[in-house]
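Visitor: Sequence below, structure please.
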Amino acid sequence: MSTVPGTSVPTSLDLTLDGGALTARLVDFPSVSGEEEALADAVEQALRGLAHLTVERYGNNVVARTHLGRAERVLLAGHLDTVPIADNVPSRVEGDLLWGCGTSDMKSGVAVQLRLAATVPDPNRDLTFVFYDCEEIEASRNGLGRLAAAHPDWLAADFAVLMEPSGAWVEGGCQGTMRVRIRLTGVRAHAARSWLGDNAIHHAAEVLGRLAAYQPRTVLIDGLEYREGLNAVDIRGGVAGNVIPDECLVTVNFRYAPDRSPAEAEAHLREVFAGFPVEVTDSAPGALPGLDRPAARAFLAATGDRARAKFGWTDVARFSELGVPAVNYGPGDPNLAHKRDEHCSLSAIAECESRLRDWLTGPVS
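Guide: Now for the predicted structure:
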């Protein structure tokens, strides 16, 4: 492995390393969102050394594919970026744990992808490996979204596995998310003469009361239990310490089961907050788990028949919009994502790689 002179930052990747060691090398490449170029260069260079793959690049997104004429194509996807580093690079190993920024979310999953790309030259299904940038920031910059818009044919597949941290469980689909802003108005006045005004912040009491009384749904889809949630995530109001405020803004986040469409989610919020102005400020659809599909059933069987609902939004929703059923499956622990003490089990990385290899080399049911 070569490094940048005078530093421990690598410049290349050795795909003969085991999954844990390769994850460590990936962590040692700083790749905060928007700064993935060096890592994308190394991934592209490593993949171009594999004769059984064709490799294409779009920005800092790298796509590698087999062309074996198999009856089915499977896509494995992972993002290269991390949240900002919190004094947790370079990586370090303590026993079975690898510590460092991105170990769980999701450079361990990327390492598994790279290992499979390098060591499974004759899979039972054609394979597409997607490595993309800017997943951890605003959706408009998301590399997978840009690939879907510019090169949708690169993402064509019968089934997709997003290597998001899932603790080596299959996490089906994902929740939808919607944020709305409720604007409460009043009349500004001097606080010493409050009867001349109308306090907008006080009007938030009814909005908060409806939230406190709200009973979220629990929904069973394909045997997976999705729990919805409706919560105030921001409240702003006030002019000065001696002024009755004439405006208060309450932002509410709705995490909803994937049996609702965004339009249905919006209609539900307008019903909950009837009588108040509701403005949608952010929205992303959920994705159904699709575990009734043959490819998904085979994947579930090969990975231990352990499945649960995905709480949160992931890029499986993008695959759903493309008509590709997808699940989340990766060695990282989702509860450790973005934390200063982020780490991943080396044995989980090895287990995840082994199960995927068995699935991609065994008999096709």
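
Visitor: okay, CA-based contacts and neighbour counts for the rest of this
Guide: Noted.

Visitor: can you name the farthest residue from the center of this structure?
Guide: Ranked by distance from the centre of the chain (Cα atoms, centre = their mean), the top residue is residue 193, with 51.2 Å.

Visitor: My reading is that it lies in a helix. Confirm?
Guide: Yes. Using DSSP: H, G, I helix; E, B strand; the rest coil, the assignment for residue 193 is a helix.

Visitor: what's it in contact with, if anything?
Guide: Going by Cα atoms under 8 Å, 6 or more residues apart in numbering, residue 193 touches no other residue.

Visitor: from the chain's centre, how far out does the strand or helix carrying residue 296 sit?
Guide: Taking DSSP states H and E as the definition, residue 296 sits inside helix 294-302. From the chain centre to the centre of helix 294-302 is a distance of 21 Å (Cα atoms, centre = their mean, to the nearest Å).

Visitor: after it, next one along is what?
Guide: Using DSSP H and E, the next helix or strand after helix 294-302 towards the C-terminus is strand 307-309.

Visitor: and that following strand, what other elements does it pack with?
Guide: The contact analysis (3 or more Cα pairs under 8 Å, 6 or more residues apart in numbering; DSSP states H and E) places strand 307-309 against strand 170-172, strand 224-227.

Visitor: Dump the ones you listed to JSON lines, plus mean neighbour count and distance to residue 123.
Guide: As requested, these are exported to JSON lines (neighbours: other Cα atoms under 10 Å; distance: least, Cα to Cα, whole Å):
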{"stretch": "strand 170-172", "mean neighbour count": "27", "distance to residue 123": "21"}
{"stretch": "strand 224-227", "mean neighbour count": "18", "distance to residue 123": "30"}
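
Visitor: Now the second one, please; I'll put the structures next to each other:
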Amino acid sequence: MTGDRLAARLLEIVDIASESRDEAALAAHVLEQLPDARDAGDTCVLAGVTERRERPLVLFAGHLDTVPAQGNFPGRLEDGVVHGLGAADMKAGVAVMMELALAVGSLDASVDVGFVFFGREELPFGDSSLTPLLEREPGLRSADLAIVMEPTDNELHAGCVGNINATWTFRGVAGHSARPWLADNAIHRAGRGIAALAEVEVVDHVFAGLTFREVVSAVTVHGGVARNVVPDECVVEVNMRYAPGTSAADAEAKLHALCDPHGELVIDGNAPSGLVSTGPLVDRLVAAGDGLTLAPKQAWTPVAELTGAGVDAINFGPGRPLYAHRRDEQVEVEALVKSYNTLERFLCA
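Guide: Predicted coordinates for the structure are as follows:
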């Protein structure tokens, strides 16, 4: 596969706006471009073989949506690099998927191959269109392996960490800033709680031979009324990432134990971790690459949705995690070619 073709395909889909909840135009484009594609509803498109037959079934999965634009739309090709919204996360992977879908009929593949395009991945876990799709299309759950084309810089990332978002509210008593001893400053209470949270050490967890890191962070702070008012409320948003092997309930309990002594914690969302998948097809993918090894995925990805539905899944894609969600989002054309060639060798092994 030529770099020019892959670059043109990527630039073509970068220039179709598809921010979360606005993926319909890109879904329609994918449907139009792939001869055997079908509309699976809810901005989801399926192509190729989508249920287990006599041979192993491998699915390629990729989300169509992007985060909001940051002055990086439309895209451009410059010096062997495609720039633009979603270039790395994860339209690079979608472009490779589309070209594989067009070529698979002429390849001497030794497995059946299907393609799953879906929306709303960049929104909270409960909004994703993939989990409902897996319920509507039971054949997908019979797959032997799903390759999620998330940005990994052409490395093989196994599993994924769980992701909790929570709201931490600190309450006090309002008063005049000239007489703060008559009030109870909620921002000061929040400061003490945040300082305690900052002292929590990173915890390494080994799961299936890979080391994942459990971390917790305060990510936003909202508080204050005016410069002469001691505030009676301060709200902090907290994010926690937890390793495979830790249940969603246990992770929430740990976060409550850290935060409850200082303020009121409410869990807003909890995306469970994804299991580490191994086996002959993963070994075959490792062998198809150039020095590929398994590494832990220190982020949340749809691998969690797939392994939760009983499908072995792995992360592999051409985008660089470094550029995901950035104003200068980009991917090298060379990375697209490397990804495509690795996956073609994998299919034809």
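
Visitor: ok, so what distance separates the residue nearest the centre of the first structure from residue 175 of the first structure?
Guide: Against the mean C-alpha coordinate of the first structure, by Cα atoms, centre = their mean, the closest residue is residue 314 at 3.5 Å. Counting by Cα to Cα, to the nearest Å, the separation of residue 314 of the first structure from residue 175 of the first structure is 8 Å.

Visitor: Would you map the helices across the first structure?
Guide: Secondary structure of the first structure (DSSP state H): helices at 19-28, 37-48, 108-119, 143-150, 200-213, 262-272, 294-302, 316-321, 346-361.

Visitor: Identify whichever of those helices lies nearest to residue 94 of the first structure.
Guide: helix 346-361 (10.0 Å; Cα to Cα).

Visitor: What separation is there between residue 77 of the first structure and residue 96 of the first structure?
Guide: Residue 77 of the first structure is 25 Å from residue 96 of the first structure, by Cα to Cα.

Visitor: What residues in the second structure pair up with stretch 168-181 of the first structure?
Guide: Aligned using TM-score structural alignment, stretch 168-181 of the first structure spans residues 154-167 in the second structure.

Visitor: Ignore what I typed, I meant stretch 233-250 of the first structure.
Guide: Counting by TM-score structural alignment, stretch 233-250 of the first structure falls onto residues 219-236 of the second structure.

Visitor: residues in contact with the matching stretch?
Guide: Residues outside stretch 219-236 of the second structure that contact it (Cα under 8 Å, 6+ apart): 167-178, 180, 183-187, 190, 218, 237-239.

Visitor: Check stretch 151-158 of the second structure too.
Guide: Counting by Cα under 8 Å, 6+ apart, 88-90, 93, 275-277, 286, 292-297, 313-321, 324, 335, 338-339 sit against stretch 151-158 of the second structure.

Visitor: Next, the distance between the ends of that stretch.
Guide: Stretch 151-158 of the second structure has its terminal residues 13 Å apart, counting by Cα to Cα.

Visitor: chain center to it, what's the gap?
Guide: 12 Å.

Visitor: circling back: may I see the helices and strands packed on strand 307-309 of the first structure organised as CSV, with distance to residue 26 of the first structure added?
Guide: Compiled in CSV, those are given as follows (distance: least, Cα to Cα, whole Å):
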stretch, distance to residue 26 of the first structure
strand 170-172, 24
strand 224-227, 33
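
Visitor: Residue 147 of the first structure reaches residue 59, doesn't it?
Guide: No. Assessed by Cα atoms under 8 Å, residue 147 of the first structure is found out of contact with residue 59, at 9.3 Å.

Visitor: neighbour count winner among those two?
Guide: Between residue 147 of the first structure and residue 59, counted using other Cα atoms under 10 Å, the more crowded position is residue 147 (21 against 13).

Visitor: any idea what that one aligns with in the second structure?
Guide: Per TM-score structural alignment, residue 147 of the first structure is aligned with residue 133.

Visitor: now for the helices of the first structure, which one comes closest to residue 221 of the first structure?
Guide: When those are compared by Cα to Cα, helix 294-302 sits nearest residue 221 of the first structure, at 14.3 Å.

Visitor: And the closest one, what's buried?
Guide: Under the neighbour-count criterion of 16 or more other Cα atoms under 10 Å, helix 294-302 of the first structure has 295, 296, 298, 299, 300, 302 buried.

Visitor: which bit of the second structure covers that helix?
Guide: The aligned range for helix 294-302 of the first structure in the second structure is 280-288, by TM-score structural alignment.

Visitor: Give me the mean deviation of that stretch from the first structure.
Guide: By mean Cα distance after the TM-score superposition for the first structure, the fitted stretch 280-288 of the second structure averages 2.2 Å away from its aligned residues in the first structure.

Visitor: residues in contact with that stretch?
Guide: 144, 145, 156, 292, 293, 294, 314, 342, 343, 345, 346, 349.

Visitor: mind running it again at 10 Å?
Guide: For stretch 280-288 of the second structure, contacts defined as Cα atoms under 10 Å, 6 or more residues apart in numbering pick out 56, 58, 111, 144-147, 155-156, 158, 292-294, 312-314, 316, 341-349.

Visitor: And stretch 331-343 of the first structure, end to end?
Guide: End to end - Cα to Cα - stretch 331-343 of the first structure spans 11 Å.

Visitor: In the second structure, which residues correspond to it?
Guide: On the second structure, the counterpart of stretch 331-343 of the first structure by TM-score structural alignment is residues 318-330.

Visitor: one step back: leaving out sequence neighbours, find the closest residue to the residue nearest to the centre of the first structure.
Guide: The shortest distance from residue 314 of the first structure to any non-neighbouring residue, by Cα to Cα, 6 or more residues apart in numbering, is to residue 174 (6.3 Å).

Visitor: burial of that neighbour, as a residue count?
Guide: Number of residues near residue 174 of the first structure (other Cα under 10 Å) recorded here: 28.

Visitor: so what's it up against?
Guide: Contacts for residue 174 of the first structure (Cα under 10 Å, 6+ apart) come out as 226, 255-258, 285-289, 309-317, 326-328.

Visitor: what touches both of residue 147 and residue 59 of the first structure?
Guide: Common contacts of residue 147 of the first structure and residue 59, defined by Cα under 10 Å, 6+ apart, comprise residue 132.

Visitor: Could you dump the helices of the first structure into TSV and include distance to residue 237 of the first structure?
Guide: Listed next are those as TSV, based on distance: least, Cα to Cα, whole Å:
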stretch	distance to residue 237 of the first structure
helix 19-28	42
helix 37-48	42
helix 108-119	43
helix 143-150	36
helix 200-213	6
helix 262-272	22
helix 294-302	48
helix 316-321	35
helix 346-361	47
